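predicted structure and sequence below. I'll ask about it afterward.
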Amino acid sequence: MAHIIARLKEDRAAVEEVFGRLRAVNGSAEDRDALYSVLGRFFAALTKFEESVFYSAVRESAAATSQGVDLVIGQAVSEHREILKLLRTITDLEPSDPECARARNTLEQAVRSHFEREAAEIFPLAARVISDDVAEEMTLRHDAMARDAMVRERV
């Protein structure tokens, strides 16, 4: 069974793959919309898992040992909201609209920045405060939530 941090890193690789496929789409609004739909569902499911399960466990486990955990997790939640908002904005734009390319670049940068912050601040904290047993239970919950959202198969 994969540790939850390993599974979340796999998710990040899947998101990067979708971004690569988006960059390769040549003007097909249908293909582009389908990829943004997959990305939106995937990121919504990932956000739901992280906020309801992963961040909650990190916050509870680290509260006594790590000052600033609420600030770090609050920033991550705020980044989730911004990314979901950007995804909604992009799907409302025409692929030929120059604003679409700018919005996509902004989205990619926001996602990468979020992933980097998690890797630098939240994952190391989680590795210290969450037991392997709890991490494996979280992986099972993550996978069940992903299946329920029917996103892992489509990414």
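That came through, no problem.

going forward, measure contacts and count neighbours with C-alpha atoms only.
OK.

now stretch 35-47: buried residues?
For stretch 35-47, a neighbour-count test (16 or more other Cα atoms under 10 Å) marks 35-36, 38-47 as buried.

can you give me the distance of residue 15 to residue 138?
20 Å (Cα to Cα, to the nearest Å).

and for residue 2?
For residue 2 relative to residue 138 (Cα to Cα), the value is 10 Å.

the two: who's more crowded?
More crowded of residue 2 and residue 138, by other Cα atoms under 10 Å: residue 138, with 22 against 14.

mind telling me what element that one is part of?
Per DSSP states H and E, residue 138 falls inside helix 132-149.

quick one, helices of this protein?
In the chain, the segments counted as helices under DSSP state H are 4-24, 29-49, 55-62, 69-91, 98-117, 123-129, 132-149.

what's the neighbour count on residue 23?
12.

alongside the first one, take a look at this:
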Amino acid sequence: MGHGGNVIAELEADHREVEEMFARLRAMTGRGQELRDLVDQVTIELVRHSVAEEQYLYPAVREHVPGGDALADKEIGDHARVEEILKKLERMDTADTQMSPMLRELMDEVTSHVQDEENNLFPRLAQACTPEQLDDLGDKIRRAKSMAPTRPHPAAPSSPGASKLLAPGAGLVDRARDFVTGRGRS
């Protein structure tokens, strides 16, 4: 989280981090606390990333990219599906027989979303925006991730205005809960 660079470099670095975590999940043979810790880490990164994209990336896509409304709506729909899966995983015991299929579903959804962004959305955004606009968006994304929630909140509004207003408070509560429970420290 917080890699530096323009918005595309920042988000692509996030994508590579999540892909690394997915590789660790695929290679993991055990269950228990080690699996819970890794699922929590994946959840934290995906939630922060999604909130930041919804606050700044998708509004920029709507504003600058021809056909941007449809692109942004599709990506927000992807996020909603991922957040529902994350919420189920958060409640699930690692010994549950549905854990592995649910993790596969998560990885498939996120991988498809990443490919779509990197092959379709990012090139169109790069063409539509100046380097200065892309740098400014990168700064905004980094700030948003630092204050974003760390737990899925599927019922939370996904509109940029509501998210900018509510996410810092939810993020503060989530980080306090994480501190008390030790979640995300591994």
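Received, thanks. For clarity, every value in this text was computed on a predicted model and none was experimentally measured.

show me the two of the buried residues of stretch 35-47 of structure 1 that sit farthest apart.
35 and 47 (17.9 Å; Cα to Cα).

residue 118 of structure 2 -> structure 1?
Superposed on structure 1 with TM-score structural alignment, residue 118 of structure 2 falls opposite residue 119.

re the thing from before, so what does the helix holding residue 138 of structure 1 touch, helix or strand wise?
helix 4-24, helix 29-49 (3 or more Cα pairs under 8 Å, 6 or more residues apart in numbering; DSSP states H and E).

which one of these lies closest to residue 91 of structure 1?
helix 29-49 (6.7 Å).

which part of structure 2 lines up with that closest one?
By TM-score structural alignment, helix 29-49 of structure 1 lines up with residues 32-52 in structure 2.

the matching stretch vs structure 1, average offset?
Here the mean offset of stretch 32-52 of structure 2 against structure 1 after fitting is 1.4 Å, by mean Cα distance after the TM-score superposition for structure 1.

can you put the helices of structure 1 in JSON lines and add distance to residue 155 of structure 1?
Listed next are these as JSON lines, based on distance: least, Cα to Cα, whole Å:
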{"stretch": "helix 4-24", "distance to residue 155 of structure 1": "6"}
{"stretch": "helix 29-49", "distance to residue 155 of structure 1": "7"}
{"stretch": "helix 55-62", "distance to residue 155 of structure 1": "23"}
{"stretch": "helix 69-91", "distance to residue 155 of structure 1": "16"}
{"stretch": "helix 98-117", "distance to residue 155 of structure 1": "16"}
{"stretch": "helix 123-129", "distance to residue 155 of structure 1": "23"}
{"stretch": "helix 132-149", "distance to residue 155 of structure 1": "11"}
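
who's in contact with residue 29 of structure 1?
94-95 (Cα atoms under 8 Å, 6 or more residues apart in numbering).

same thing but at 7 Å, please
residue 95 (Cα atoms under 7 Å, 6 or more residues apart in numbering).

can you check residue 154 of structure 1 too?
residue 38.

could you check how far it is from residue 127 of structure 1?
29 Å.

same deal with residue 114 of structure 1?
For residue 114 of structure 1 relative to residue 127 of structure 1 (Cα to Cα), the value is 18 Å.

which of these two has more neighbours?
Set side by side, residue 114 of structure 1 and residue 127 show more neighbours around residue 114, with 19 against 15, by other Cα under 10 Å.

now the angle from the helix holding residue 138 of structure 1 to helix 55-62?
170 degrees (axes from the mean of the first three to the mean of the last three Cα atoms, to 10 degrees).

mind checking how far the closest residue to residue 124 of structure 2 other than its chain neighbours is from residue 137 of structure 2?
Leaving aside its sequence neighbours, residue 124 of structure 2 sits nearest to residue 65 (Cα to Cα, 6 or more residues apart in numbering; 6.5 Å). According to Cα to Cα, residue 65 of structure 2 and residue 137 of structure 2 sit 14 Å apart.

next one: residue 160 of structure 2
Where residue 137 of structure 2 is concerned, residue 160 of structure 2 sits at a distance of 14 Å (Cα to Cα).
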